[in-house]
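Colleague: From the sequence below, what's the structure:
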Amino acid sequence: MEAKLAFSQDSPPISSICAAKVAGIPLSIDPSLAAGSVPTLQFGSGESLHGVNPILHFIARGASFSSFSGQNAIEFGHAVEWLEYASIFLSGSEFENACSFVDGYLAFRTFLVGHGLTIADIAVWSNLAENLRKSKKYQNLVCWFNSIDTEYRDTLNEIVAAYVGKRGIGKSPAPSFKEKVHDSKDPSAPEVDLPGAKVGQVCGRFAPEPSGYQGRLIVRFDDTNPSKESSEFVENLLKDIETLGIKYDAVMYASDYFPKLMEMAESLIKQGKAYIDDTPKEQVRKERMYGIESRCRNSTVEENLSLRKEMVNGTERGMQCCVRGKLDMQDPNKSLRDPVYYRCNTDPHHRVGSKYKVYPTYDFACPFVDALEGVTHALCSNMGLRRVKIYEFSRLNMVYTLLSKRKLLWFVQNKKVEDWTDPRFPSVQGIVRRGLKVEALIQFILQQGASKNLNLMEWDKLWTINKKIIDPVCARHTAVLKDQRVIFTLTNGPEKPFVRILPRHKKCEAARKKATTFANRIWLDYADASAISKGEEVTLMDWGNAIIKEIKMENGVITEVVGELHLEGSVKTTKLKTTWLADIDELVPLSLVEFDYLISKKKLEDDEDFLDNLNPCTRREIPALGDANMRNIKLGEVIQLERKGYYRCDAPFIRSSKHVVLFAIPDGRQQASLN
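Modeller: Predicted coordinates for the structure are as follows:
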């Protein structure tokens, strides 16, 4: 529906104009209203809307992309709250307080509401457009502002240039700063309805055993299977929790309760609620399937206690037995048909050594330990046997990815990867080492929700979220490929090299500065040199234009390009904008590392062996040279190499003879195979 936006020339509603442009809603501008009039949206039908916020509500609902009004009614409500709050940035007395509040609010968020651009972002952005550019105090706020500025630069800057400085946006009353702080509810946080939960009295935990690297919350290690567990996994699980920024109250182990669990099992036998069964495993499975009671089910207490003693001592007779609960062999849930409570295992335990020869099953230990520790709600993958309230969710499967710890262990043991922190691994430390921000991981998980349906997700969405987080703040540097570079001689270039101080990120002051050397001999990537022709004018980024005078070749290979600077030339008219590096001794040796998936098939079927689907080439290193400023890049720092992509520093500069190692970070676009 086309409409006309009419407003007073002395008080243009910049937020409404910007919102309409971004949302793709056609508006004709009529700045002819009398001074002091509120803006009006006039429709062809003769109807109209008056005031900034009603107009913004209309625009949000009519936007061409779904997230502009939020993903649901609650998010739209939060967006409306921000529309009311936005006008506080036009008040000189409250401006600093408002900036401080929103700066803290954006510390772990990409957008003001939910996980996409909404009307709230545009309203706040437009009210900040005049003042925030001058501010150096609020890093998160500035980066958020610049990310929107970058994404919609052409759309927004035209409006800002035309109207900023003439503003007087609608004066709808805004809540006081203190009221907003104390009454604010995280508009992007998902709400999970925990049955039976009482405010302030919830104690939660995650349940898996420490047989692989994954995260926990209350941290309890259900270490009931010594054949799979190790202290190495425990240490790395705790490191994962630290990496994810999760704070916990205590670290507990199921093995702390082994003596009490032994007493419980003996008590159940004495009460006739459990028995010792020496039936072979395959026969047990068949009997469970058809609801047939074991021949051992009616053994006497004395017979059961005698066999239990054999189990505790780990004798040959005892190793043939297990303790089973006497429940209901006709239960529709076959896993509840006399489940196993204890089984023998002579492998040493990572904490208690060889003290025990019998160990409780996970399903027996968890309810008992939950009760002792006061757990009220358990978060776990789908399974039964719980008196604690369960909030179940499915495992999130990713394409081209193995999540089985047994299969991942094969890669470690066979030296196909470095270790469990390898960037090709789907472990927390692995993907963080590759360059994924924890904030992106959290956003991705929250967007999926706690679904009980099995999900097979593409990696692209996760890396796209990550790019939106790192791009507004990561520093820019320059590199050329060491084995694929060509010298470019500038005949009228500077006789002596000189240095200019330039920003490491043109829109994020927090990224600091860098020193760029300008010289009459510079390096180009071979791909750029091969794309130009004699007589062509090209742009040298951060310098100006140059005209190609000669391209020297030997045996069909370009060996040198000769040209002259033409700094008065227009960068808008050139076809090629190329990166370059001065030919100086201070260039930093780099190793650019690219990764591919460990397996070559998106999803393995149950009957497929992962060994038949291994990707033959999953890591490739490319030598390069970087600008001298890369000596100062820190371990773990994320940067962008101009026109090459995003990288995370895995090994910083030590000396010139040792490469700086940079891991390529996917940006959400389909990656080329390394094969």
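
Colleague: For the rest of this, base every contact and every neighbour count on C-alpha atoms.
Modeller: Fine.

Colleague: buried ones in the helix or strand containing Ile548?
Modeller: Applying DSSP states H and E as the criterion places Ile548 in strand 544-554. Across strand 544-554, burial judged by 16 or more other CA atoms under 10 Å covers Gly544, Asn545, Ala546, Ile547, Ile548, Lys549, Glu550, Ile551.

Colleague: swap in stretch 272-287?
Modeller: For stretch 272-287, by 16+ other CA under 10 Å, it's Gly272, Lys273, Ala274, Tyr275, Ile276, Asp277, Asp278, Val284.

Colleague: Hmm, Cys322 and Asp278 touching each other?
Modeller: Yes. Between Asp278 and Cys322 there is a contact at 6.5 Å, judged by CA atoms under 8 Å.

Colleague: So what's the residue count around Ser32?
Modeller: A count of nearby residues for Ser32, using other CA atoms under 10 Å, gives 12.

Colleague: tell me which element it falls in.
Modeller: Applying DSSP H and E, one finds Ser32 within strand 27-33.

Colleague: Go ahead and measure how far that strand is from the middle of the chain.
Modeller: Mean-position distance between strand 27-33 and its chain equals 43 Å (CA atoms, centre = their mean, to the nearest Å).

Colleague: following that strand, which helix or strand shows up next?
Modeller: strand 40-43.

Colleague: how about that next one: buried residues?
Modeller: Neighbour-count burial for strand 40-43 [16+ other CA under 10 Å]: Thr40, Leu41, Gln42.

Colleague: Looking at those, which one is closest to Val234?
Modeller: Leu41 (61.9 Å; CA to CA).

Colleague: Looks like that closest one contacts His50 (just checking).
Modeller: Yes. Using CA under 8 Å, Leu41 makes contact with His50 at a distance of 6.5 Å.

Colleague: circling back to that earlier point, between the buried residues of strand 40-43, which sits nearest Arg317?
Modeller: Leu41 (87.1 Å).

Colleague: Another sequence for comparison is provided below:
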Amino acid sequence: MELKLSFSSDSPLLSVIAAAKIAGISLSFNPTLSSGSPPTLLLAEGLEQGINELLRYLGGNGTILNFYGIDAFESGQIDKWLECASVFASGSEFEGACAYVDEYLRQCTFLVGHNLSIADIAIWSSLAGTGQRWESLRKSKKYQNLVRWFNSIFVEYNDALSEVISTFVGKKGLGKPMASKVKGKEQQDSNPHSKHVNGSANERAMYQGQVIVRFDDTNPAKESNEFVDNILKDIQTLGIKYEKVTYMSDYFPKLMEKAEELICEGKAYVDDTPRDQMQKERMDGIESKCRNNSSEENMKLWEEMIAGSERGLQCCLRGKLDMQDPNKSLRDPVYYRCNPMPHHRIGSKYKIYPTYDFACPFFDAEEGITHALRSSEYHDRNAQYFRIQKDMGARKVLLYEFCRLNMVYTLLSKRKLLWFVQNGKVDGWDDPRFPTVQGIVRRGLKVEALVQFILEQGASKNLNLMEWDKLWTINKKIIFPVCSRHTAVIEERRVLLTLTNGPEDPFVRIIPMHKKYKDAREKATTYTENMDRSC
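Modeller: Okay, here's the model as predicted:
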């Protein structure tokens, strides 16, 4: 059934509309009330008026469990938060309110209880409705708990919340979300594995973008369909929706054209210097003997490389940058190498393959990326990235660095983990002992715990080595309020106990598996003086 919502054009309805979207309640809008009139919801049994009254109605009639609290005590707490939501609209009290909620969220995932409630939606919407004021505060590190909570709700319910913000915040003149395209996701208006993917999904939610899954399959010796399939499974397990999957190998023809243009323009040359000698010359800033060959000579050797001939296998294509630059990544880096090994997607069509450093700047510009998220291990090659784009005549892409996520005593490299799979040390990529998304989910980790853990780390540029305990602590806070309670005895260690004055005749009671979680199943419990009497 669709409910009719009437309101005045100056009435702040962000929380009501967001709550309805999340609760699965369909609303039609009628913005014709006079200025200052309270919003009204037309029901079969009459009218509900006022923002908080509408929120309470939606909280009690939606599809979200315990949206208006699990009991009367929680409902009372939610009512207090609803009254506080309007404080964020007050200019003089805004930061004071942010500080209060930030401190409150230091030990909490949600404002009330262990589930999302209309209290969270009311406060979240009040912050989002302040537009640029909250966005500027959000970028600072002043209220980290508040930002963590705000971002986690946005990611969890990004489809509903993004639609509401883009439609109604803009109409109120508070500005629209920033328009940008980010590597790994694409914005329609203009923008170590789980950390990168979750960060990309969070940016996509914030800026109304699209998630693009990209595979940098430039080295046939180190890529396989197995990697692709399991990475996609991990992304699916995380609940992240992506619009398309792209591969660098799809751009190989265009990359070869660009390489040939650079050769003809004297910005690249073919070098047959042995690898060890080439590395030493780069370290010492010594120019290769091939550096000043003519474009015609370079094109002949380039054709040999394309054919994969014995002569071509001795060569590589290098960019002609600056052999005396203090940044050694600019000392004529390699753009193309010969490799006769078949590619896992395109077979033996090519005998030459671009390096990641050459392909990535072109690929980012070609896909319309405006901000590329790169781990800090590539920091020294940023200058090379920009120089290659300039030589290609490609649009400049901004780089945003973050530090890779490292876990103590844990291998996270897929190529190192592959050894365990190939040698039968584990049952597969979803083995519960494996640090893959599929593996740790099979071990009992909730996806929302992993997302919250990643968001709490943020896009830090500092090297971090995280303990697993923190992740499992977050997981416990999520599952403890809702998991069933069971009792068991290890058969080999059982001891018979006889209760004095216990019931001689056994009887059975049906009791809930969780006293506070009403949706938990029930179990049959036998009461007797000893179990032998009940058997």
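
Colleague: which strands and helices sit next to the helix or strand containing Arg620 of structure 1?
Modeller: Using DSSP H and E, Arg620 of structure 1 sits within strand 619-626. If you count contacts as 3 or more CA pairs under 8 Å, 6 or more residues apart in numbering; DSSP states H and E, strand 619-626 of structure 1 packs onto strand 479-481, strand 588-595.

Colleague: Redo those as JSON lines? Include mean neighbour count.
Modeller: Below are those laid out as JSON lines (neighbours: other CA atoms under 10 Å):
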{"stretch": "strand 479-481", "mean neighbour count": "24"}
{"stretch": "strand 588-595", "mean neighbour count": "22"}
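
Colleague: Nearest to Ser230 of structure 1, out of those?
Modeller: Here strand 588-595 is closest among these (CA to CA), at 28.7 Å.

Colleague: which part of structure 2 lines up with the closest one?
Modeller: The aligned range for strand 588-595 of structure 1 in structure 2 is empty, by TM-score structural alignment.

Colleague: Now do the same for Tyr356 of structure 1: helix, strand or coil?
Modeller: coil (DSSP: H, G, I helix; E, B strand; the rest coil).

Colleague: returning to that earlier point: between the helices and strands packed on strand 619-626 of structure 1, which one is closest to Ile292 of structure 1.
Modeller: strand 588-595 (52.7 Å).

Colleague: Quick one: residues contacting the equivalent of Glu458 of structure 1 over in structure 2.
Modeller: In structure 2, the residue paired with Glu458 of structure 1 is Glu467, using TM-score structural alignment. Applying CA atoms under 8 Å, 6 or more residues apart in numbering, we find Glu467 of structure 2 in contact with Met407, Val408.

Colleague: What distance do you get for the residue nearest to Val588 of structure 1 when sequence neighbours are not counted to Arg485 of structure 1?
Modeller: Computed as CA to CA, 6 or more residues apart in numbering, the closest residue to Val588 of structure 1 that is not its neighbour in sequence is Gly626, at 4.9 Å. Using CA to CA, to the nearest Å, we find Gly626 of structure 1 at a distance of 12 Å from Arg485 of structure 1.

Colleague: same question, Gln413 of structure 1
Modeller: For Gln413 of structure 1 relative to Arg485 of structure 1 (CA to CA), the value is 39 Å.

Colleague: The two: who's more crowded?
Modeller: Arg485 (21 against 11).

Colleague: Could you check which residue of structure 2 pairs with that one?
Modeller: With TM-score structural alignment as the criterion, Arg485 of structure 1 matches Arg494.

Colleague: residue contacts, the residue nearest to the spatial centre of structure 2?
Modeller: In structure 2, the centroid-proximal residue (CA atoms, centre = their mean) is Asn198; its distance is 1.2 Å. Residues in contact with Asn198 of structure 2 (CA under 8 Å, 6+ apart) are Val451, Ile454, Leu455.

Colleague: Report the secondary structure state of whatever residue of structure 1 lines up with Tyr400 of structure 2.
Modeller: Using TM-score structural alignment, the partner of Tyr400 of structure 2 in structure 1 is Tyr391. For Tyr391 of structure 1, the assignment made with three-state DSSP gives strand.

Colleague: Could you find the closest non-adjacent residue to Tyr391 of structure 1?
Modeller: According to CA to CA, 6+ apart, the nearest residue to Tyr391 of structure 1 is Leu379 (5.0 Å).

Colleague: so Thr237 of structure 2 touches Gln438, yeah?
Modeller: Yes. If you go by CA under 8 Å, Thr237 of structure 2 and Gln438 touch, sitting 6.8 Å apart.

Colleague: can you pull the contacts of the aligned partner of Ser288 of structure 2 in structure 1?
Modeller: Using TM-score structural alignment, the partner of Ser288 of structure 2 in structure 1 is Ser294. By CA under 8 Å, 6+ apart, Ser294 of structure 1 lies in contact with Asp277, Thr279, Val284, Glu287.

Colleague: which one in structure 1 is aligned with Lys222 of structure 2?
Modeller: Checking TM-score structural alignment: Lys222 of structure 2 goes with Lys228.

Colleague: can you map out the strands along the stretch 101-250 of structure 2?
Modeller: Using DSSP state E, counting those that start in this stretch, the strands of the stretch 101-250 of structure 2 run over residues 185-187, 209-215, 244-247.

Colleague: Then the stretch 301-450 of structure 1?
Modeller: Taking DSSP E, counting those that start in this stretch, the strands of the stretch 301-450 of structure 1 run over residues 322-325, 340-344, 358-360, 377-380, 389-392, 396-398.

Colleague: To Leu141 of structure 1, which of those strands lies closest?
Modeller: strand 396-398 (32.6 Å).

Colleague: I'd like the distance between the nearest residue to Asp430 of structure 2 once chain neighbours are set aside and Trp429 of structure 2.
Modeller: Nearest residue to Asp430 of structure 2 in three dimensions, chain neighbours excluded: Gly439, at 4.1 Å (CA to CA, 6+ apart). Distance check for Gly439 of structure 2 against Trp429 of structure 2: by CA to CA, it reads 7 Å.

Colleague: Thank you, goodbye.
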